[in-house]
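Engineer: any chance you can model this:
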Amino acid sequence: MRLAALSERSGVPIATIKYYLREGLLAPGRRIGATTADYDEGHLRRLRLVRALIQDGQVPVATTREVLGHIDDDSLGRTIRLGAALWALPQPPAPNEDDPAVQAARREVDRMLQSLGWETARELSTLSPVHRSLVAAVATLMRLGYPVDAELMAPYGELMHQAAVRDLDHVETFPSEEEKVEAAVVGAVLFKPVLEALHRLAQEEESARRYGIE
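Structural biologist: Model (predicted):
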């Protein structure tokens, strides 16, 4: 398809597509003339991914380029490829390791991981921005006087593992390795609000069942 058709099918303006091409976010089309190129379904899929990350997910262009680089790195195994792509997404600042609340939070998170048997998460704890984010969140709650320990977190961890199984079952429905990683990244960026909203709705429903709505 020509650039105009790619724009029409994706809903992305031609000027934006040209910008993505200049920034290396979209591979060049197959050259068929001095000023024209042909684009295929792979370009359309990648364009939708780029648009989703930048426009809907508010991921910076430079970060999007890094994420795409990991998605395209077929020298990596799927777990590392997926992990690298997800870790490249924007993360909150690292917690202050001198903070007693952070130290306490780290101990409780480690106890929780140990109780769940999540050995990979424990082994990668010093590298994982997701692990640091969890420690920081738990530390904040502790500072505010809301005790969060391994026993409280573990049942939530078990529920999240069930959600992760569902996530990866869905990812497995895509045909290629590249599409599988793309689907996981889109899910991490855009499906999170769905999970948060479902959690809130479930809380509202349970509250009404327990306490009524009057």
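Engineer: contacts and neighbour counts: CA atoms only from here.
Structural biologist: Fine.
Engineer: first-to-last residue distance for stretch 50-61?
Structural biologist: Using C-alpha to C-alpha, to the nearest Å, the end-to-end distance of stretch 50-61 comes to 9 Å.
Engineer: and the contacts of it?
Structural biologist: Stretch 50-61 is touched from outside by 12, 25, 64, 89, 90, 186, 189, 190, with contacts defined as C-alpha atoms under 8 Å, 6 or more residues apart in numbering.
Engineer: 6 Å instead?
Structural biologist: The set of residues external to stretch 50-61 that reach it, using C-alpha atoms under 6 Å, 6 or more residues apart in numbering, is residue 189.
Engineer: list the buried residues in that stretch.
Structural biologist: For stretch 50-61, burial by neighbour count (16 or more other C-alpha atoms under 10 Å) applies to 50, 51, 52, 53, 59, 61.
Engineer: and what of stretch 178-193?
Structural biologist: Quick answer for stretch 178-193 (16+ other C-alpha under 10 Å): 178, 179, 180, 181, 182, 183, 184, 185, 186, 187, 189.
Engineer: which members of those residues are the farthest-apart pair?
Structural biologist: 178 and 189 (16.7 Å; C-alpha to C-alpha).
Engineer: in this structure, which helix has the most residues?
Structural biologist: Secondary structure of the chain per DSSP state H: the longest helix is helix 150-171.
Engineer: and that one, what does it pack onto?
Structural biologist: helix 100-116 (3 or more C-alpha pairs under 6 Å, 6 or more residues apart in numbering; DSSP states H and E).
Engineer: tell me what the helix it packs on is packed against?
Structural biologist: helix 129-143, helix 150-171.
Engineer: and with 10 Å instead?
Structural biologist: The contact analysis (3 or more C-alpha pairs under 10 Å, 6 or more residues apart in numbering; DSSP states H and E) places helix 100-116 against helix 119-123, helix 129-143, helix 150-171.
Engineer: following up with a second sequence; could you model it the same way so I can compare the two?
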Amino acid sequence: MKISELSRRTGVPVASIKYFRRQGLLPAGRATAATLAEYGEEHAERLRLIKALTTLGGLSIAATREVLGAVDQAHTSEGALGAISYALPVPVAGQSPADPEEEAEAETAAGAEVAELLADLDWRTPATSPHVQGLTSALKELRRLDAQYAPGELAAYAKLAEAVARLDLERAAGLDDPVALAERAVIVFAICAPVFELLRRLAQENQVRRRVADAGTGPAAPA
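Structural biologist: From the prediction side, this is the model:
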């Protein structure tokens, strides 16, 4: 297909396709003349992934180039998923200012709590994972606000998260092509996470309304 047809099929403007090609994100097409090239389905798949990474994932061109390189080198679906997971922004809790001594003490306590949790769950997660560091920062802030979770409460939430993770990976089952799998992973990580959070809030709203109705007292939640 010509570049104009590739643009129509993917919804990516011709100028953007040429830019992605110059940036090394998109392979060149097969030259058919001095100024003409033919593109295939692999180019359409790559463009969809680039769109997912830059638009849904919010990655820069440089970060997108790194992810695409990792996906291209991945020999397994797990490798492709890992490349995407580590590349996308990690949720980070806002932090209140604290003096260095308190900061170090809170960091140590939160880090120990995360390490103990992962060991109890027998999760195969390295300490260098950005997600471990993100969780440590979040628990550190909860400690500072005196709102930390007890170990048993954290474990209960973690087991629910594990069930959700299984569902996420089941959605990717059967996708052997690294590019298609990476595109699905971006959708799962970047879009399904907010969907899951909204479902959680709806469930909380439902529980509040039911408890108010069962008690027969107190103000009802906004209609």
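Engineer: sorry, back to before: out of the helices and strands packed on helix 100-116 of the first structure, which one sits most buried?
Structural biologist: Across those, averaging neighbours per residue (mean count of other C-alpha atoms under 10 Å) puts helix 129-143 on top, at a mean of 19.
Engineer: helix 150-171 and that one, what's the angle between them?
Structural biologist: Between helix 129-143 of the first structure and helix 150-171, the angle formed by their directions is 150 degrees, by axes from the mean of the first three to the mean of the last three C-alpha atoms, to 10 degrees.
Engineer: how far does the one helix or strand residue 201 of the second structure maps to sit from its chain's centre?
Structural biologist: Counting by DSSP states H and E, the element that carries residue 201 of the second structure is helix 193-215. What separates the centre of helix 193-215 of the second structure from the centre of its chain is 24 Å, taken as C-alpha atoms, centre = their mean, to the nearest Å.
Engineer: any idea of the angle that helix forms with helix 151-171?
Structural biologist: 130 degrees.
Engineer: buried residues in helix 193-215 of the second structure, which are they?
Structural biologist: Neighbour-count burial for helix 193-215 of the second structure, counted by 16+ other C-alpha under 10 Å, picks out residue 209.
Engineer: packing partners of that helix?
Structural biologist: Taking 3+ C-alpha pairs under 10 Å, 6+ apart as the contact cut, helix 193-215 of the second structure packs with no helix or strand.
Engineer: what's stretch 11-31 of the second structure aligned against in the first structure?
Structural biologist: The aligned range for stretch 11-31 of the second structure in the first structure is 11-31, by TM-score structural alignment.
Engineer: what's the first-to-last distance across the matching stretch?
Structural biologist: End residues of stretch 11-31 of the first structure are separated by 22 Å (C-alpha to C-alpha).
Engineer: separation between residue 138 of the second structure and residue 90 of the second structure?
Structural biologist: 11 Å.
Engineer: mutual contacts of the two, please.
Structural biologist: Overlap of the contact sets of residue 138 of the second structure and residue 90 (by C-alpha atoms under 10 Å, 6 or more residues apart in numbering) consists of residue 132.
Engineer: residue nearest the centroid of the second structure?
Structural biologist: The residue lying closest to the centre of the second structure (C-alpha atoms, centre = their mean) is residue 189, at 3.3 Å.
Engineer: with adjacent residues omitted, what lies nearest to that one?
Structural biologist: residue 85 (7.4 Å; C-alpha to C-alpha, 6 or more residues apart in numbering).
Engineer: follow-up on the earlier one: the longest helix of the first structure vs helix 100-116, what angle?
Structural biologist: 60 degrees.
Engineer: helix 150-171 of the first structure vs the second structure, average distance?
Structural biologist: Compared with the second structure after fitting, helix 150-171 of the first structure deviates on average by 0.9 Å (mean C-alpha distance after the TM-score superposition for the first structure).
Engineer: touching that helix from outside, list them.
Structural biologist: Under C-alpha under 10 Å, 6+ apart, the answer for helix 150-171 of the first structure is 105, 107-116, 118, 138, 172, 177, 179-185, 187-188, 191, 195.
Engineer: stretch 185-196 of the second structure too?
Structural biologist: Here stretch 185-196 of the second structure makes contact (C-alpha under 10 Å, 6+ apart) with 49, 52-58, 80-85, 87-89, 164, 168-169, 171-172, 179, 181-182, 184, 198-202.
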